[in-house]
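# need a structure here:
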Amino acid sequence: MQAMRWMMVAAIACGSAVSASAFAAAQQGKAHAGTPLGVDLKGMDRSVQPGDDFDDYANGSWRKNAVIPADRASTGIFLEVFQKAEKRNAQIIREAGAGHPAAGSNARRIADYYAAFMNEAAIEKAGLDPLKPELDKIDAIKTRTDLSRVLGGQLRADVDPINATSWHTEHLFGLFVTQGLEDPSHNIAYLLQGGLGMPNRDYYLKNDAEMVGFRDKYKAYVAATLQRAGMADAKAKADAIFALEAKIAQAQESLVESEDVHKANNPWPASAYAQKAPGIDWNAFFEAAGLAGQPVVDAWQPQAIKGLSALVASEPLQTWKDYLAFHTINESAGLLPKAYADASFEFYGHTLTGTPKQRDRWKRAIGAVNNDLGDAVGQIYVKKYFPASSKAQVQDMVKNILAAFDERVDSLDWMTPATKQKAKAKIETLKVGVGYPETWRDYGALEIRPDDALGNHLRAVAQEYAHQKAKLGRSVDRGEWWMTPQTVNAVNLPLQNALNFPAAILEAPFFDPKADAAANYGSIGAVIGHEISHSFDNTGAEFDAQGRLANWWTPEDLAHFKAAGQKLAAQYDAYEPLPGLHINGQQTLGENIADVSGLTAAWIAYHKSLGGKNAPVIGGMSGDQRFFLAFAQSWRTKTRDAALRQQVITDGHAPGRFRAQTVRNIDAWYQAFDPKPGQKLYLDPKERVHIW
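Sure, this is the predicted structure:
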């Protein structure tokens, strides 16, 4: 659900308010009058001991009976909430064309974009024609300077430098625009690695049977795509393309390396690229990318950029041309004739994630409209489904969770007053966006035609690139949103010291104002706490209150913090989602810190909401039992093995099943469920990880 991967969050929800506010008091009053429990009792498996497997205890019966939809790689609470938003978006988009909206209006753009996507006859008739200008540029490459110019012209806006190998992988590089790591006064350009057709470098470099099988099927897919496009010697070209991508993968930095923002702090003068990363004609590249004249372009993954540039010089020009032609087609396969779209799904959907059925075309169309006209749809979404009263209520919740986190900082016995002061300053200046942005994207310059599906998307991509590029040199907008309101997710933005909580995630079962307060705190409260905690995870803690990369820790405090993080990493290293495949605790460390810390803050907030009273017993369960069950049930998931493998290898989040086990680090969970020494989740008090 991804601004830096540590700006991205859990695609799931979180909790309720913190103080004894009128809302919380009302919640407690309802609890005695038969308030909905907010916990799924039927989904539990009481034959499992909570201390052995809390996820199975909370979700075991649900998982045994859950059926993953044929067009999905997984199912769970996230999908339930997503489908609610999807139905709403479908209604918004289909109604946009009613009444013949005026030309140039957002309603007309929405209607025409959707109509074009659904017009399969026009797409079949167009064939590859919409890509002809780009394919002609590639075919005309005669020199390395020509190649450099085409590569620069293909640069696209990226919002995720850490996870750059799964965002815009069809392009050799990506562009990210935000404030300087050490200078928060204005935006600069960051150049990111890319260039792969499979999810990340591990798919090319690991030699287990699954990866070898994926590689063989990928080469077959590349050959079939080239043959379908009428290119001669398709198999030989596919082999050469794969060999080039394997070298690109070898040159790339790993996900863990990309998470180290200190390694990313390389503000190279644009004029120095020729000397620092020889191989590409950087003058031609930056001119074609519209970056000529930029004084600085930060190299986020410097070794990868050096390696990729060297490959531009060393690998055969024809191989590069074939590589570019394939990726130009492959990137647009979903908007090309059915044979291309079906083959793309067969590899990326069926082979790589195990999903047996492609999503219905109307669902894909809804997703495409939301991707390219997100704010246009979002403005309508919040008017219909997120009233001002809801926004005010959630803002109150966030304030209360922030207060709980602030209190938690005060109580840390290992942190010195100097470091506490800096941490509290971050909390005080954190800018939280709830529901929707204060300003909306202007689509006035974007041409949308009712009969040009691929052209619409390509023009939207170009406009997004222009939008990001236009921010260069400007002062930073700390209120900028990186998600649309109809997105079921949330995000932390360390460089902005800001959070976004879109309207669509603030829905039941994540948040239900009619439900028991314990359930709301355990679910949406923990997500709110999670996002706040990202400002203090292993990456967020590197940034100060202004979003500047700066060390604000005393040496002793920093050593304690890092040691606690490594204990948590080791804890997750031991989890084995599939035989022989373990979670990478370092890769998932930021998310795991946020889970532990966010759950702690939400629990504090829940108890503050009780106003000094004891929580009511409902359904035979104490308040804390309901709180922790709601948390675990928010993470209930059932995933196909291939998709689970891909998640473990490529994602910074641990699978939901293991996120539910976060409770083993929370002292209150032990008091609520009384796990015993010797049970699988039990940790001696000295072994529990308490970071914030």
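
# going forward, measure contacts and count neighbours with C-alpha atoms only.
Noted.

# can I assume residue 377 is in contact with residue 94?
No - look at residue 377 against residue 94 with Cα atoms under 8 Å: they stay out of range, at 11.0 Å.

# of those two, which one has the most company?
residue 377 (23 against 15; other Cα atoms under 10 Å).

# tell me how far that one lies from residue 105.
12 Å (Cα to Cα, to the nearest Å).

# now residue 434
26 Å.

# out of those two, which sits in the busier spot?
residue 434 (22 against 12).

# what sits against that one?
391, 394, 395, 500, 501, 502, 503 (Cα atoms under 8 Å, 6 or more residues apart in numbering).

# how about the third one: what's its closest non-neighbour residue?
Nearest-residue entry for residue 395: residue 434, 6.6 Å, with adjacent residues in sequence omitted and distances by Cα to Cα, 6 or more residues apart in numbering.

# can you tell me the helix or strand for the one you found?
Residue 434 is part of strand 431-435, with elements assigned from DSSP states H and E.

# alongside the first, I'd like the structure of this one:
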Amino acid sequence: MRHKALLALALVSVPALLAAQAAAPRYGAWGLELQNMDKSVKPGDDFYAYAEGTWLRDHAIPADKVGAGYNYDLPDEIEAQVRRIVENAAARPGDATARKVGDFYAAWMDAPGIEQRGLAPVKPWLARIDAVATRPQLFQLMMRPGYASPINIGISTDADDPTRYMVDAGQARLGLPTRDYYLLSGEKYDAIRRAYRAYLIRIQTLAGIPDAPARADRIIALETRLSQDQWTPEQRRDPVKTHNPMTRAALTELAPELDWTPTLASMGLGSAERVNVSEPSAVAAASKRIGDVPLSVWKEWMTARFLSNAAPFMPAAFDQANFDFYSKTLRGVPEQRARWKRGMALIDDALGEAVGAIYVQQYWSPATQAKADELVADMQAAYKAKIEAATWMDDATRRAALAKLATFDPRVGHPKKWIDYSGLRISRTDPLANYFASADFQWRQQLARFPKPVDRGLWYMTPQTVNAYYDPTMNQITLPAAILQPPFFDPNADPAVNYAETGATTIGHEMGHGFDDQGRQFDERGRLRDWWSKETAAKYTVQADRLATQFDGYEPIPGVRIKGRLTLGENLADLGGLETAYAAYRRYVARHGEPAVLDGLTGDQRFFLAYAQAWQGKRRDEASRQALLSDPHSPDKYRVNGIVRNFAPWYTAFNVRPGDAMYLAPAERVSVWQ
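Now for the predicted structure:
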């Protein structure tokens, strides 16, 4: 069989090989946890189970989490590191920023004080809702930080001219995660809607609000009506359809029930001449509802939404009610996380770069920066070679693609300039005030930037975030320090591991977003512009459509399939990242020679196993349901199996043949850059 055949290859002593290295890798002898494999599974039948089957079978999801795996374990480590930073900051009251961090944490951790103060901190916020007497007053209050609205107004980069900011207006999230929860039929969704009603009754009753059941019914009826007019997650992915800049006059014509000019002025946006409306029909429908739904019902809705959003900062009964619905019911999590852990997430939102600056000093090294920069350069070179060799691209589109690649702006580790928190006021006794003070501070920061050119130095993730992102309007990939460590990046691991885990799933993936079905519509300057020839775009679309169809066929939990159109961008980035990282790895091999066999595994086999290891994870069914309805990322298993089965070198590495469950005939495979 194929494993026995591998034994015929010349084997190298792993301990002897590693003795020459300065340090051992974090995982296994050379970067992989081989005990996680289930070798009773044929790689061609279920590669994810082959690579991670023993771990999947034996590893339980912790009671306070939606899932388990490397993408959960590493954030736990970061969380513990951040806790030490926060607690040390609390011991340095002489430093103004450290004092803010310490005071924020102290206020959050003072559960007895929160209980003692009861509803007193909330009452001034609710009184503003009670005082609303007209619809213009209602709309203006909706736009203040801390209050809910069916329409979001914010500031973002202008897709026509990415050197400047513009105002955006679009549909807002309702009380349930997506419109599907209001509209889908079946007992599962009926039960969720009943639980939501019970939750609304519970928090209003706790707040002493009379007639809570009737209010809950009116609130759900309003949200259901709003959800019917909202765009689907798939529709909201289209950068052309969601780019609808219009004058103030056109906006007023679209949504005449809303008093736009004084409302924008009250927000500090009185100088805005244009507004981009991302979902015009949804904004127009929400405007009608603000005009025809009784003012009293809107005030009931705003009150309930405020209580729900503020619940974690209120007495324990509110916090528990919020957890019971949003975590236990909607995501299947049986146990609330420790309070200090929840505090770390709040501090990351409110004072993330204050903590991040210390995190970088303590946990980021110039050596890691240099090695990460080298890998980024190698991936960029591999993408260049792929684009140059792409037979489906005509020369004009190829030149434009190479120009875009050449202007990629990779940012590794941490920002060069940190946020100044001197304007943020933090209370040591009122966590609710701190939460909303942070929201107000962030809004004031955006307002201060609005009349100026776009600041390309801003980061939208903190250095301690285990994630990465691509911004098409900036043509930037951002790789925070936290994700550039084991298991995703280990300078002491086998190169095959790093090329797969960092090269494919992080760097190559984010670069791939520049050419996915969304990112490809932005040019080298970040402008939303069609720079593809019709012929090349048509060939690309055929491949993209086929990948969407493949993923439409996967059913991770009974009755809920992956949405191929919703996840298309991430799936394209996964496939393109894998193809290009493998090419980069083979370039490395060409420079350094064919790697030795380790533990019976060739370099190519280690590459693909490492790719699977990077997606090690399992999730509760209810959390999976929520993600499948709204998350553009496919479940971990399908980010492995759904991708490698399209890639010829994987077939060769594991001798996958017709008759194997994952086998696709060459004509059925999708390729981005092969």
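
# circling back: what's the average distance of the strand holding residue 434 of structure 1 to structure 2?
Here strand 431-435 of structure 1, set against structure 2 after superposition, deviates by a mean of 0.7 Å using mean Cα distance after the TM-score superposition for structure 1.

# so which bit of structure 2 is that strand matched to?
Mapped onto structure 2 using TM-score structural alignment, strand 431-435 of structure 1 covers residues 409-413.

# in the stretch 201-350 of structure 1, which spans are strands?
267-269, 296-299 (DSSP state E, counting those that start in this stretch).

# dump those strands to TSV, plus distance to residue 201 of structure 1.
TSV is the format used below for those (distance: least, Cα to Cα, whole Å):
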stretch	distance to residue 201 of structure 1
strand 267-269	25
strand 296-299	19
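
# against residue 385 of structure 1, how distant is the residue nearest to residue 395 of structure 1?
From residue 434 of structure 1 to residue 385 of structure 1 the distance is 14 Å (Cα to Cα).

# residue 175 of structure 1 pairs with which position in structure 2?
Using TM-score structural alignment, residue 175 of structure 1 lines up with residue 153 in structure 2.

# contact partners for its match?
143, 167, 168, 169, 170.

# so which of the residues you listed hold up in structure 1?
For the contacts of residue 153 of structure 2, the aligned pairs still in contact in structure 1 (both residues aligned by TM-score structural alignment, their matches' Cα atoms under 8 Å) are 167, 168, 169, 170.

# residue in structure 2 matching residue 326 of structure 1?
Aligned counterpart of residue 326 of structure 1 in structure 2: residue 304 (TM-score structural alignment).

# my read: its match touches residue 199, true?
No - Residue 304 of structure 2 is beyond contact range of residue 199, at 10.0 Å (criterion: Cα under 8 Å).

# what about these two, which has more around it?
Higher neighbour count among residue 304 of structure 2 and residue 199: residue 304, with 25 against 20, using other Cα under 10 Å.

# from residue 382 of structure 2, how far off is the more buried one?
53 Å.

# please apply the same query to residue 514 of structure 2.
For residue 514 of structure 2, the distance to residue 382 of structure 2 - Cα to Cα - is 15 Å.

# same check on residue 570 of structure 2?
20 Å.

# residue 555 of structure 2 too?
Where residue 382 of structure 2 is concerned, residue 555 of structure 2 sits at a distance of 34 Å (Cα to Cα).

# pick out whichever of the two has more residues nearby.
Using other Cα under 10 Å as the criterion, residue 555 of structure 2 and residue 382 rank with residue 382 on top: 22 against 14.

# wait, a helix at the more buried one?
Yes - when DSSP: H, G, I helix; E, B strand; the rest coil is applied, residue 382 of structure 2 is found to be in a helix.

# ok, it touching residue 580?
Yes - using Cα under 8 Å, residue 382 of structure 2 makes contact with residue 580 at a distance of 6.0 Å.

# what span of structure 2 lines up against stretch 137-150 of structure 1?
Here stretch 137-150 of structure 1 aligns to structure 2 at residues 128-141, judged by TM-score structural alignment.

# starting at the chain centroid, how far to that stretch?
Distance of stretch 128-141 of structure 2 from its chain centroid, counting by Cα atoms, centre = their mean, to the nearest Å, is 34 Å.

# check stretch 613-620 of structure 1 too.
For stretch 613-620 of structure 1, the distance to the chain centre is 37 Å (Cα atoms, centre = their mean).

# and for stretch 49-67 of structure 1?
Relative to where its chain is centred, stretch 49-67 of structure 1 has its mean C-alpha point 26 Å off (Cα atoms, centre = their mean).

# what does it correspond to over in structure 2?
Going by TM-score structural alignment: stretch 49-67 of structure 1 matches residues 42-60.
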